[in-house]
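> predicted structure and sequence below. I'll ask about it afterward.
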Amino acid sequence: MAQFAEHVVTDQAEIERLKAMILVLDEEARVEVELDDGRVLTGAVAIKPTLQMFIDPQGNEGTNGVLRLDDALEPEKPHFIALASIRRVRRLEPDQHTILRRED
């Protein structure tokens, strides 16, 4: 049974972008993410996200995923972020300055 999400992805190029993003979001990786609404969150990836099938409010089926990010300042308050709402990901480890950015 599919889960519900505010936004689902059906465009193959966007699905490939989500797949590339997941490659950077290793479990326990320290990252900074910029969201579509302009917020920038920093923390540790709790669990490596996966792509799943979701249904949006209009009943459309598509792909998305959920990132659980343990906040750097308040780790007891995790963020659950839809992958499709992430504009940019930056790894914070000194040896990995990977940046993925969605081109709008």
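Sure, I can see it.

> CA atoms for contacts and neighbours, from now on please.
OK.

> which parts of this protein are helices?
12-24 (DSSP state H).

> what about versus this one:
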Amino acid sequence: MGRAAERVYTDPASIRRLESLIGELPANGHVVLLLKDGSSCDGVVVTRPNVQLFRDADEREGINATVKLERPDVPAWSRQVWLDQIARVEHVDSIMASEN
């Protein structure tokens, strides 16, 4: 992945939101991501994401981050998701643990 992003953030509130999402995405955690466009995806977090500097199409520098999900049961599947597109994180590990 290059250092280009569709959206970058410089305001403290948006950066705090991204950092808060990172706290909800532990390495090897099984999560369902509910996205702002109404779709969702689930998988295992490969590594905890980190905020990074990117440039948008207007060459404005700011912060964003991605998380990579994989599915152990579908080895060829993986997906990168921009954190700013996540509306909510659901933890499948927690749901399963509470059912036992």
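Received it, and whenever you're ready, just let me know what you need. A quick note: this is a predicted structure, and the numbers were derived from the prediction, not measured.

> just give the TM-score of the two.
Here the TM-score for the pair of chains, by TM-score structural alignment, normalised by the length of structure 2, is 0.84; 96 aligned residues with a C-alpha RMSD of 2.2 Å.

> residue contacts, the residue most central in space within structure 1?
Closest residue to the average C-alpha location of structure 1: Leu83 at 3.0 Å, with C-alpha atoms, centre = their mean. Leu83 of structure 1 makes contact with Leu18, Asn64, Gly65, Val66, Leu67, according to C-alpha atoms under 8 Å, 6 or more residues apart in numbering.

> one more: Leu18 of structure 1?
By C-alpha under 8 Å, 6+ apart, the neighbours of Leu18 of structure 1 are Leu51, Asn64, Leu83, Ala84.

> and the closest residue to Lys19 of structure 1 other than its chain neighbours, how many neighbours does it have?
Residue nearest to Lys19 of structure 1 in three dimensions, not counting chain neighbours: Leu51, with 7.6 Å by C-alpha to C-alpha, 6 or more residues apart in numbering. Using other C-alpha atoms under 10 Å, Leu51 of structure 1 has 15 neighbouring residues.

> for Leu51 of structure 1, give its distance to Leu92 of structure 1.
Leu51 of structure 1 sits 23 Å away from Leu92 of structure 1, going by C-alpha to C-alpha, to the nearest Å.

> next: Glu16 of structure 1.
23 Å.

> between those two, which one's more packed in?
Leu92 (17 against 11).
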